[in-house]
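*Asks:* Only the shape, not the letters, is given here:
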């Protein structure tokens, strides 16, 4: 009798353990889905931030050109360097596009 009771207790514990395993697996699936959703949201937010930072930068540059060159010499030189770098970046990008079209 004691052996049957012992086997029954092991069987009960096994069923309880399997039930807990199923619960943990279901929770794991749910957490993975939530994580994926959060990662998707984060990616969209990062793209939005990058886009807004670019727009802010372009707005600052456009504002500076719309109001004329800065008054002091240091700001004037910085503005010229920034504009020169931006133009050089555009030229490099255009050259890459032309090279891709030619190949």
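*Replies:* Cool, got the structure. What you see is a predicted model, and the numbers here were worked out from it, not measured in a lab.
*Asks:* only C-alpha atoms for contact and neighbour calcs from this point on.
*Replies:* OK.
*Asks:* Secondary structure element holding the spatially most central residue of the chain?
*Replies:* Per CA atoms, centre = their mean, the C-alpha nearest to the average position across the chain is that of residue 43, at 3.2 Å. In the assignment (DSSP states H and E), residue 43 maps to helix 2-66.
*Asks:* Equivalent analysis for residue 68, please.
*Replies:* Taking DSSP H and E as the criterion, residue 68 maps to no regular element, lying outside all helices and strands.
*Asks:* Check it against this one:
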């Protein structure tokens, strides 16, 4: 009977240990999710800034006329993309 009680206590102790580990891992997981969300926000902010700077560079290059053939084609492609996006928005507004 004492052997059974010893085994039962060992199982109970192990269960308590596992529950504590689970709680620690849950907290760590929550912290990692928070950190990931913050990192994603930083990346998004930086991508937006890069986009803004690229647009400013395009404006400066257009205004000074310093575009080579490749840059001009890339700029035309981006402008076409903007126009398609605007047309799509207008069609959604008119629907």
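*Replies:* Received, thanks. Quick caveat: nothing in here was measured; it's all calculated off a predicted structure.
*Asks:* Just tell me what the residue nearest to the centre of the first structure corresponds to in the second structure.
*Replies:* Residue-level alignment of residue 43 of the first structure against the second structure, with TM-score structural alignment as criterion, gives residue 40.
*Asks:* returning to that earlier point: got the angle between whatever helix or strand comes next after the helix holding residue 43 of the first structure and helix 2-66?
*Replies:* Sequence-wise, the next helix or strand downstream of helix 2-66 of the first structure (DSSP H and E) is helix 73-102. With axes from the mean of the first three to the mean of the last three CA atoms, to 10 degrees as the criterion, the two stretches helix 73-102 of the first structure and helix 2-66 enclose an angle of 110 degrees.
*Asks:* tell me how far helix 73-102 of the first structure is from the chain's mean position?
*Replies:* Mean C-alpha position of helix 73-102 of the first structure versus that of the full chain (CA atoms, centre = their mean, to the nearest Å) differs by 27 Å.
*Asks:* do stretch 12-30 of the first structure as well
*Replies:* Averaged C-alpha coordinates place stretch 12-30 of the first structure at 34 Å from its chain's average position (CA atoms, centre = their mean).
*Asks:* how close does the aligned partner of residue 64 of the first structure in the second structure get to residue 72 of the second structure?
*Replies:* Residue pairing (TM-score structural alignment): residue 64 of the first structure is matched to residue 61 of the second structure. Distance, residue 61 of the second structure to residue 72 of the second structure, using CA to CA, to the nearest Å: 10 Å.
*Asks:* cool, and residue 48 of the second structure?
*Replies:* Here the distance between residue 48 of the second structure and residue 72 of the second structure works out to 22 Å (CA to CA).
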